[in-house]
Structures are given as structure tokens and as C-alpha cells.
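Peer 1: Return atomic coordinates for the entry below.
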Amino acid sequence: MSSSDATTRTAAAATPAPVVDVEQAEAALVEHYPRLVRLGYLVLPPSLGRNRRVLTAHAITQRALPRGRAAVERSVIPAQRAAGGRDGDPGYGYVRLRVLRSALEAGRPLLRRAWPRRSQLPSLLPQVWGLRLFPRSGGADELALDQRLSALSGPARAAYVLRGLERLADTEVRRMLEAAGVADPHAALAEADGVDAAYALLDSPEFDPCSLQARPTDLVRRRQHGRAALVAAAAALVCGTLLALPGEGWGPNGAAAPPYAQNPAAEAALDPGRLTRVEPETWRRSARTDFSVWPARGALTDDRGLLRRALAVWARPGTSVQVSATPGTPSGAPPGPAQLLYAGEVGQARVVVLHDGLRLVRYAEPRDGTGGAALDFARVDGAQAASSGAVVVGRGDGTVRYLTAPWVRGAAVRDLLRPTEGARPLRRSVDGVTAALTSAAQATTCTSVSALELRDDSGTRLHADLGELTPAHLTAGRPEAPREVTGRAAQASWAGTACLLPTVRTHGVRSVNSWAYASQRLPEGNGTATWVCTRADTWRGTGSRVLAQFQAPGKATGAVAAKAQDSPSCGVRDPRVLAGVLWKSRAGNWHVLAAGSKEVASVRATGGAAGAARGNVLAAPARKGARAELTGRLADGTPVSALR
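Peer 2: Got it, this is the predicted structure:
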């Protein structure tokens, strides 16, 4: 142990322990509840599974209060760095230590000869029946960090989280770990050093157990148990009623419908003969240009058996059917007769594509049988010509095949990473089905990112497959006036952004706009960098993702400087954006760089690096690992916050 640690321990022992009563701890718990639950969730062992980690994190946080309303707790609370605020509040320090201790105990193995601790047992409350709860999925960076944290021991994971989430110095982290019962805090810190310091990711929705998604539990097992319970209850009811009835037996049914009565609307929805089939030339006369005017195409549009199976599976998918739906898309039965868009063979599958006004539904089954069927749902309400140009009809081995709209006159493939190369023509069948092309959603190595280029009478548009039924429409330019990616400048801008497309896959993305909002001369004559804001908007309106990138000269792809979810920044409602990055020059000197959109009149950095500049760009000297707080102001003095 170092002399400084010994001195600190002596001083702490000589200082009177802070007094924490129930009211003070409760106030801290209520005020900082989301942060405490996030701390517990991150420290809990990932082997519990995301659903149980969420419930356990809430349980240990809610049990962090002192027992008894009249009790007064006295405890040496470590890591009190400031006189005020969260870090200077003894109540927060107390409940934080209790949450940390319980989360570490939950990760310890059960011993045969010792009673289990309360945190090692499944929590009784809070509990949610019939649902699995888990945080919203993040991008590739969050997934990689979660995997690296899962490989750490519990104390090392706690050390990393205290460093990154609580912004504690190593000395304070050691005190916290010792107070929580960790035998060797130094070893925990050394193990945590093996994980990259991606601390900003700890604040992402991936690790937020207070902002959750819900999915059902095992529906098949629930239905089996439910049926058994219903049969038992019905039998008891029948027996009891028969015993109580006089000699006449059952009475009249009154206003109740006959048993097992059929619903006429449901019957019509399952009848292939009731499917809506749009005439081939309707789109030419219609005021709308969307999926509602697509004609029925394909060689199997008259195969009533195939269509009946597709409708039946849509209404009642069996346990062997693979069902997927984009976020915010209901996967229930059709409300009435749907519109038939396509029925035909694509590769080794028979495919049916249907539209019910709100959703696209794709049914696929093997050509040599009906086993292993798949059912996919995607929300497409409010579609226009730009977002209804193509639908995915087939996937396989990292490739995708599209059914193009009837107004599409030509299709081509463009590699987003090679803007100087021309687009390659893409062959289409008579029904409008394209040949296979590489999916952008599978661009893990990022040596090539293929996009679908569609041409019609109104112009040329670019689309990218993000793992859903409809490809995302790619645009460039300011959010309030985006333009198609047809010019050299727009294509060159997308070359540095294309590798980030897989980070927004399977999120129900409708369009992705890439906007070079600022350029900056780098210090020490290191050239000129470009700042790019990329925004992915969804069909449901919520869940948008915003990425600010720093594209250094000579680099093929940009580095993510900041990211946000459900933020209006860089969009039509709020086109302003401000972001910063810690950058190292060729001479080895560190700088904090920041840039805002053209509306930003001044930028200031405080904290780990200090500096201010007029205009929308800032470069300030800094130290390695420095953290700066960025603020900007418009010409009228309105503050602009940095993207986060």
C-alpha cells in the first residue's frame, strides 16, 4: 500500500462519519434512481440474462434504503469529492455503496455450507408476469463493450463502471470496492485496465434498465398451461352448476352468441378470393404513388393453396414459423382482406407479399414443402414514391433480392465506398424482381457497401438494405432540404459514412441522411477535416439515431464523435448540431476539436480542456484522456448543447 493511501485512510478514520438518516437516503434514491439502477445493471453478472438483470437491478436499488423509519445509519461513505451536488451528498454515497455491494454479492457463487445472501436469490419484487423486459439494443460498439465487460470478474466490472459512469479516480474506486467487501481492489483495477476506456458508451440506451422494451415469454408454454387451467376451471364450474340446477338443466343462452361462432371479417381476411388485386395501369392514373397502387405480380398469384397458407400463417403462426417484425410494427392478424403485391418463386422459396394499408407482410416457404416457413412484418404507413420503390422478396448468403415498384424504369448497383466508379446495371425479371446483390446490412468488414439505385420518371434514388422488408432511402444535404445522392460531392460524403450503416440495421429505418455540416483546418498544418452528421429516421417517428462523425484527411471512414437517440438534432425540427473529439496530431500533440453547424456563432470548451473561439469551430490544446464540456451559442445568444 502506498504512503498516500495510508495517509488518506488515517484522515478518513479521524473524520467523523457522515450521518445518513432515512429521509436523506430516500431523497437521494428518488432523485438519482435511474443512475443507481444503471450502476446495478452494469455491475450485475451478464450470465443472469437481460430480463433478470433488469429486475434484479431495480430490486437491489429499491432495497438500498436503511431499514426502519426511525433508524439512523452512520457509515464512512467513500468517494465524497465535492462539497455539493451528487458526489457531495452523503445520502447518495450511502445508497450507491449499498447498490454496489448487493450487485457484487449477486455475482458470487452459492456455497453449499453457507446461507445465500438475499441478492443472490431471484427477486420477488419488482416482477412482471408474461413479459420479458430488456433495454433497447444499441449499436455494434455497445454490443462489443457488453461482451468485453461480461468477460471481467465482478470486482473488475465494478471498477470499470465506477471509473466510467461515476467518474471516480482510482483512489476513490479502491475505497468504494473495499467498502463493498472486495478482497483485492488493486487486482480489480488492473483487470479493468484491459478494457478500452469507452466510458461514453455506458450512458447509452443499451445499458439503461429504465427505458425498456417488452416481449412476451414462451407463448406456447403459457398457452398450454392456460388451456389446462381453463379446462380445470370449466370442469369445476360445470360440475358445480349441474349440482345446483333444478331438474330442467341448462337455461336459455340469452344474448350470447352460439359457441365457436365465426367472425365474418376474420373469415373474409382468410379467403384468397377476397384479396385485393390492383390493375397493372392503376398507378399511372392515381394521385398517390405508394404501395396501395402496386399491381399483383408473380407467376403464383392464382395459386389459391399458397395464398391460403400465407393468410392462415399470418392469422395464426405456428410454433415452427420464424416471425420477425420491425420495432413499432404490430404482428397481429389481418383486420380484413389484404392487398396482394406478389406471389412467386424466388430462389428456393415460394414467396407471398401482402399489404394491409399499415404493414407489409412477407410469407416464405420452401419450394419442396411448407416446413420452416417465415413471416416478416414491416410498418410502411405514410409511404411515398421515395420510400416505396422496392420491397425485399428474398435473402440468402449475405445477398438480397428486391421486387421493384411498377414505375421503376431501371435498377443498378452502386458501391458507396467507391464514389468515382459508376453504377453497375442490375438485371430484373418481367415481374420486377432483381438479381441478387450484396446486402449493406452484412457489411461487417466494410470493404464494399452495395446500394440499390432506382431510376424513374422523377429522377434517381439510392437505397440500402438494413435487414428489413423495405430498404432505407439514402439522402444528402441539410436536413430541411435533403437531396438525392447523385452528385459527386454527395457520393464522396457517403463514402466516409457507409460503414456505419450496419449500426442502425433492424431498427425500422425509413431514411438515412448524411450531411457534411462543417469543415475545419487542423492545428499544426495537419490538413482539413470534415464534420458529418448522419441521421436515421424510422417509420414510427420515434427511435431515430443521430451520429456525428469526424472525418480526418486521408482516412477512408469517419470516427464517431457523438451519438444520440430520439434527439431532434440534425433533423427537420432542429437542424443545428455541435460535437467534439479528442484528436492527436502527427507530431503527437493532443487537442480538443469541436465544430457546429453554420448557425453556431461561438464555441467554448471547459473542464479537462479549456478554450473558446468565435465561429463554429474550435481547437484547444489538451492532454491525453482529457474530457471537455462543449457549449455553443447562436448569434442571438441562444445556447446550443453538444450532441450526446
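Peer 1: From here on, just use CA atoms for contacts and neighbour counts.
Peer 2: OK.
Peer 1: what ranges do the strands span in the stretch 101-250 of the chain?
Peer 2: Ranges of strands within the stretch 101-250 of the chain are 131-135, 212-216, based on DSSP state E, counting those that start in this stretch.
Peer 1: Next one: Glu468 from Phe550, what distance?
Peer 2: Counting by C-alpha to C-alpha, to the nearest Å, the gap from Glu468 to Phe550 is 28 Å.
Peer 1: neighbour-wise, which of the two wins?
Peer 2: Phe550 (30 against 22; other C-alpha atoms under 10 Å).
Peer 1: which SS state does the more buried one fall under?
Peer 2: Going by DSSP: H, G, I helix; E, B strand; the rest coil, the secondary structure assigned to Phe550 is strand.
Peer 1: show me what contacts it?
Peer 2: Phe550 makes contacts with 529-532, 558-561, 581, as judged by C-alpha atoms under 8 Å, 6 or more residues apart in numbering.
Peer 1: if we go to 7 Å?
Peer 2: Counting by C-alpha atoms under 7 Å, 6 or more residues apart in numbering, Phe550 touches 530-532, 558-561.
Peer 1: Return the subset of those lying in strands.
Peer 2: The strands, defined by DSSP state E, take in 530-532, 559-561 from the contacts of Phe550.
Peer 1: to compare against the first, here's another:
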Amino acid sequence: MKQQQRQQQATPRHVDRGSPAGSEEAGDVIDVEQAEAALVEHYPRLVRLAYLVLPPGQSRGRRVLAAHGVVQRTLPRQRSSTRGLGLPAQRAGTDAAIDPGYAFVRLRVLRAALSGRRAVRRPPLFPQVWGLRLFPRSGGADELALDQALSALSGPARAAFVLRDLERLSTPEARRVLEAAGVAHAREALDEAERAATPAGSRDRSLLESPEFDPCALQARPTDLIRRRQHGRAVLAASAAVLVCGALLGMPGDGWGPDGAAAPPYARNAAAEAALDPGKLRVSSATAWKQAARQDFAAWPARGDRIHDKALLRRALAVWARPGAGVQVSATPGTAPGPAAGPAQLLFAGVVDHAVVVLLHDGLRVVRYAEAADGAGQTDGTGAALDFARVDGAAGDAASALVVSRTQGNVRYLTAPWVTSARLLDLVKPDAAGQPVVIGAGGVTSPVPTAQPAEKCTTWPALQAGGRLLTDLGELAPARLTYGRPRRPGEVTGKQAKAAWARTACQLAAVRGQGVRTVNAWQFARQPLPTGAGLAAWLCTRAETWRGAGSRTMAQIQPPAPSGAPYATGSVTAHAEGGTACGPRNPRVLAGVLWKSPAGTWWLLAAGSGQVTSITARGGLHAQAAGRFLAAPATAGDHAELTGRLKTGGRIEALH
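Peer 2: Okay, the predicted model is just below:
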């Protein structure tokens, strides 16, 4: 097993000179914004699908609420991969898969409707209207017969029926979606759906698209009026008891009033009470950072036009301590989304892009609370969001900015008080002049574009704030980009550094949403290519996370760029999760690749950092070279295990 792992670690990848980068394709990733847009656009269609697939045992009214609940809880909390999910491709002449975002959300709806979870069987308290029952309109005899036929099918068979006859997927596409949704016997489910005895019109959408199966077109009827009247006196007595108990067990003083989207409180202690009191929030003065011994988030002043809004701050703290079921909560990997241990520090409170935002810092984490500016959703939590991100140990460069708003492909940053100017740069175009970014009086920048998923990466925005280069990777804290030796990386300012990042920037998509703190690019070698093809640069790119663990290292080769594309993205030859390679603790690396020359011949190339004194290739191809470069003739498909010797006499294996 160990020998097999070493062979996989040192097996070079095929790279055709002039081919595009080996970065992750945009089609493999769905952003939260993309999924949200698909959900909003196709909401009635998704709710109808959930209604048809849910178990028929419950009443029609409860199934309506359950269907809406399933769809409204399908949005992912962070950027999600679609690899292995079996999403069908768009087929000409049909709307079977409107877009990848819709296919992704549809799959999550199917999973939830088929899972049989308690949340599906028991719909949440909201939405509902006291004293009214909501249910779809009644159909005719054909609709009733179809409903009975679907009720007789198993859950997977109902899903297969809907995918085939409502979504109009082909049998192979429907089978892939069912398998991705967790159906163990997708073929049997399709066969069961095919055998179902259904009335005319069931297979051409005419019945499935009728108001009988539309959970968005509802009728309202009163509940049992006589029973409600009989229980009136009991309800009044119970309410009086609750008021008495609330007065005895309530909070000291005058109380705080409504807690917005927060869940009911749990057992309290003094530290927890202090953390929930907006009057005890720590606030730094506007000039405290000038005399602070350490420039970090603790030195940031409180800014924004709502920092004195006690009701807003109370809601933000209460939701932080106990977010309700409707609150959208996200946390970067390795970040605990729990309540604060004591009073936090207020960094910002104000209206930004039609949302009210509160930024708080508890010494280890930054917490962002947001709610709709018009007050919608404050009661049931549907308009509230809570985001957590680790920032422990952040100081100086690492505490230069935070994301305060993210809308429609743009972000706004809240900059540190010591940042006085900022410019927008495009990493892919290092020769282009940057654009000035306005920093308002409250420290909030004008909208800055963020990198968008696309088939071909042609741009990667970055913010230059106070000489530091920052880029948005989907976190509250932007990642800092550096260049140079791992133990003493520098800013991305020189021509060589800018050119290296221009050919590396598009590979940052592979580390989005991973809680990345810094990304350093290090050119550890420049190798003469065989047949006089010029010099190739070998780079090692290492992304460090706030949590320490989970770092990602990539080795890439950047052969001479073709004419007309001076900054073509390099090709990733190896990558590793964790470890110390290319980091300050172990600043050395060895990497290899199969390279096709312009003449059409194949070569095994390998290069090591300055400590490497010899390289040996074993396995399907045998070669050896003194020094830190190896170039040996090869054929397509060759495999080799690369090892090297160090100046200290030690041994190094190739990055895998």
C-alpha cells in the first residue's frame, strides 16, 4: 500500500505545451448566488416537484407547508461542488435542465423530499395563518385518479415519475439524478413509475401542471370554529399562567423586548447574559489604533450609522447566541458557530446595499449579522443571515479589511482605520493600470467586483489596500496574496511577481470557501527546456488557512507563453492537502511532469528547489541527473517515481 501511495505521489501528469491551466472547471462548482437565483426564478416549479414527491399520508395542507419548507431550506451555505452529482446536461429542444443552478437546487429538493426527515414530516410553525387552513384547489376526476395513482407508488417511484413526465428528462438522465439523490435502486423506481396505471394526460404534463398539484395557488378555509370557541377559556387561563411565570423567570430590569429571529432562550449564566447585553459591547475610539501596541481588530473603531441602535444590536446578539430555524447560518471550515463567551467588540452597524449589517469580533472570530433593511423577516428569521469566520491572531496585514456586503457579483469591504487608499487590480492583466476604489467616511469601499465562475478565466479582481494585495475567496476576511521564499514572502509589486501571479490567479478557484488566510507563490526553479524551447518557470503555490490545518499546496510549470497570450495560465503538475512542503517549516520541493515539446516529442521534466543535489526517476521510466534538474526522453503515458537527494544527505519525494 505504501509503495502504491508513493507511486501515485510521484506520477507526473501529462501537460501539452500551450494547453490551458489545470485548474478546477467552473462548471464543477455552484455559487450560493447562482443557486439562489435559480431557486427564485423556478420557485413554483420546485415547490410543485416537492409536493408531488412528498409522502401522501399527511393532509394536503400539511403537505403544502412541507413542500414550501423543503424548497426554502435547499440553498447551500457555501460554494458547493457538483462533481459526482449526476446533473444532466442541457438537451436541445427541451427544458429538462434549465441551467446548472436549477439542476443543483432540484437535486437538493429531491434529496430532502425523499429523506423522510422529521422536518419534512412535520412542517415548521411558519408560514401559517391563525384560524385558517390552506390547501390547493380541487381538481376533477382525472386529477383525483392521478393523485391516487401517485399515492400508491413508493417515494423513489414518485420521484422517477415526476422527473420523467414533469421535468421531461430522458430515462438515463432521470436515473442519474435519482442515484445522485440517494435512491439505491433507481432502475426499479423507473420501472415502477412506468407501470403505474394513470389517467389520460398524466404523461404529457397537462394533469401534473393543473392547479390540483400547485402548492402556490391555494384556497383558505376557517378551522373548526366551534372547537376554537370551546377552548377559548382554557387558552386565556394558560396565557395568564405564562405571564406570571414569565414575570418570575424573566430577565432583570426592564427587559430587552423582541429578539427578532432568535430561537427561544435556554439556560442562562452571568457570562452569557453579559454577551447578550448591547450596552456591554466593547467599543474602541476613533483614534485608539494610533496608540495601540498592536494593530488588529481590537483597535478598530465602531463605525456605521446604526451603532447606537440598541434594538438592532440586541437582535444581532440574540440571533448570534441562538439563531432561529429560518436564519441562514454559514461558517468557514474550522470555525465554531457558537455564542460568545463574553461581551464582544462592535466593529460596524449600518445599512449597506439594502441590508442592515452588524459586524462583531470576539477575539477569535468575526461575526456578520444581516437583515433586510425594510424589516422583512425579522420575526420568522427568513430575512436574517449569520456568518462566522476565524481571524485569531490577525494583526497588521491580516486585519486590513473585512467583507461587509456581497451582492450581484460585487463586494464591499470595511477597511481598517489605517488604510487610507485602495485600488482595484486585475491579476490576469498585470500591465493594466488599476482603478481607484472610493473609501467612504465610515470605512466602507465602493463596490468591488469579485471573480465569477466561467468556462474560461479571463479576469481575477484583487484589492490593493495600503500596499497589501487582497482577494475575495468567499470569506468574511479576504485572503492576502504574497510572492517569494516561504520564510520571507513579500508583496506582489515587482514585474516577476506580477507575471507569476498573472499566470497563477485563475487557480485560486480551487481554494475558495476553505477559510484561506494567505496564498504565497514561490518560483523555486527556472529550467532550460529540451530542443531549445526556452525557459520554464516552476512555481509552488501554498494556501494557508486560519485554522492552521487544511493547507493546500500546488506545484505548477509555466512554459514560455505562446505569442498573443503572454500571461497564459500555467499547468498544475501536483497538489497536496496539508503537509509542510513549500511552507516556512519546510521550504523545499521537488516536482515533475510529462511535457510535450513544440516538435511533438515527449520528455520527463523534473525540478527541485535549491537544496536538491540530484534527481532519480524509477518505475516505468528510469533516469538520473546530477543537480536539481532532470530532462529525459519519454513516451506518452509513461509513469515514474521521482526522488531527490538534499545537500544534507536526506531524501525528498516529489510533490503529488
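Peer 1: Just the TM-score for the two chains, thanks.
Peer 2: Here the superposed chains carry a TM-score of 0.60, computed using TM-score structural alignment, normalised by the length of the first structure; 412 aligned residues with a C-alpha RMSD of 3.1 Å.
Peer 1: on that earlier part again, determine which of the strands of the stretch 101-250 of the first structure approaches Thr404 of the first structure most closely.
Peer 2: For the strands of the stretch 101-250 of the first structure, distance to Thr404 of the first structure was read as C-alpha to C-alpha. The smallest value, 32.8 Å, belongs to strand 212-216.
Peer 1: now that closest one, how far from the chain's geometric center?
Peer 2: When C-alpha coordinates are averaged (C-alpha atoms, centre = their mean, to the nearest Å), strand 212-216 of the first structure and its chain have centres 13 Å apart.
Peer 1: what angle sits between that strand and strand 131-135?
Peer 2: For strand 212-216 of the first structure and strand 131-135, the angle between their directions (axes from the mean of the first three to the mean of the last three C-alpha atoms, to 10 degrees) works out to 150 degrees.
Peer 1: Packing partners of strand 212-216 of the first structure?
Peer 2: In terms of contacts (3 or more C-alpha pairs under 7 Å, 6 or more residues apart in numbering; DSSP states H and E), strand 212-216 of the first structure is packed against strand 131-135.
Peer 1: Who are the packing partners of the strand it packs on?
Peer 2: Here strand 131-135 of the first structure touches helix 50-62, strand 212-216, going by 3+ C-alpha pairs under 7 Å, 6+ apart.
Peer 1: Reformat these as CSV; add mean neighbour count.
Peer 2: Shown next, in CSV, are those (neighbours: other C-alpha atoms under 10 Å):
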stretch, mean neighbour count
helix 50-62, 23
strand 212-216, 13
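Peer 1: any idea how far Ala338 of the first structure is from whatever residue of the first structure lines up with Phe297 of the second structure?
Peer 2: Counting by TM-score structural alignment, Phe297 of the second structure lines up with Phe291 in the first structure. The span separating Phe291 of the first structure from Ala338 of the first structure equals 12 Å under the rule C-alpha to C-alpha.
Peer 1: now Ala156 of the first structure
Peer 2: Remark: distance between Ala156 of the first structure and Ala338 of the first structure (C-alpha to C-alpha) = 55 Å.
Peer 1: and if you look at Gly432 of the first structure?
Peer 2: With distances defined as C-alpha to C-alpha, the gap from Gly432 of the first structure to Ala338 of the first structure amounts to 21 Å.
Peer 1: next one: Ala440 of the first structure
Peer 2: Computed as C-alpha to C-alpha, the Ala440 of the first structure to Ala338 of the first structure distance reads 30 Å.
Peer 1: Those two: who's more crowded?
Peer 2: In this view Ala440 of the first structure and Ala338 are compared by other C-alpha under 10 Å, and Ala440 has more residues nearby, 30 against 24.
Peer 1: how about the helices and strands packed on strand 131-135 of the first structure, which one is nearest Leu149 of the first structure?
Peer 2: With C-alpha to C-alpha as the criterion, Leu149 of the first structure lies closest to helix 50-62 of those, at 13.8 Å.
Peer 1: Can you check which part of the second structure the closest one sits on?
Peer 2: In the comparison with the second structure, helix 50-62 of the first structure aligns to no range at all (TM-score structural alignment).
Peer 1: other SSEs contacting that helix?
Peer 2: helix 33-43, helix 90-106, strand 131-135.
Peer 1: what lines up against Met554 of the second structure once you look at the first structure?
Peer 2: Under the alignment defined by TM-score structural alignment, Met554 of the second structure is paired with Leu547 of the first structure.
Peer 1: isn't its match right next to Asp537, touching?
Peer 2: No - in this structure, Leu547 of the first structure is not within contact of Asp537 by C-alpha atoms under 7 Å, at 11.8 Å.
Peer 1: Would it be right to say that the match of Met554 of the second structure lies in a strand?
Peer 2: Yes - the secondary structure assignment for Leu547 of the first structure places it in a strand, going by three-state DSSP.
Peer 1: Excluding chain neighbours, what is closest to it?
Peer 2: With C-alpha to C-alpha, 6 or more residues apart in numbering as the measure, Lys563 is the residue that lies nearest to Leu547 of the first structure, at 4.4 Å, once sequence neighbours are left out.
Peer 1: Residue in the second structure paired with that neighbour?
Peer 2: Counting by TM-score structural alignment, the partner of Lys563 of the first structure is His575.
Peer 1: How about Asp376 of the first structure?
Peer 2: Counting by TM-score structural alignment, Asp376 of the first structure corresponds to Asp387 in the second structure.
Peer 1: who's in contact with its match?
Peer 2: Going by C-alpha under 7 Å, 6+ apart, Asp387 of the second structure touches 329-331, 367-369.
Peer 1: now do Arg487 of the second structure
Peer 2: By C-alpha under 7 Å, 6+ apart, the residues touching Arg487 of the second structure are Pro584.
Peer 1: burial measure for Gly607 of the first structure, as a count.
Peer 2: The criterion is other C-alpha under 10 Å. On that basis, Gly607 of the first structure has 11 neighbouring residues.
Peer 1: What is the mean deviation of the host helix or strand of the residue nearest to Leu547 of the first structure from its aligned residues in the second structure?
Peer 2: Lys563 of the first structure is located in strand 559-565, with elements delineated by DSSP states H and E. In the superposition with the second structure, the aligned residues lie an average of 0.4 Å away from strand 559-565 of the first structure, counting by mean C-alpha distance after the TM-score superposition for the first structure.
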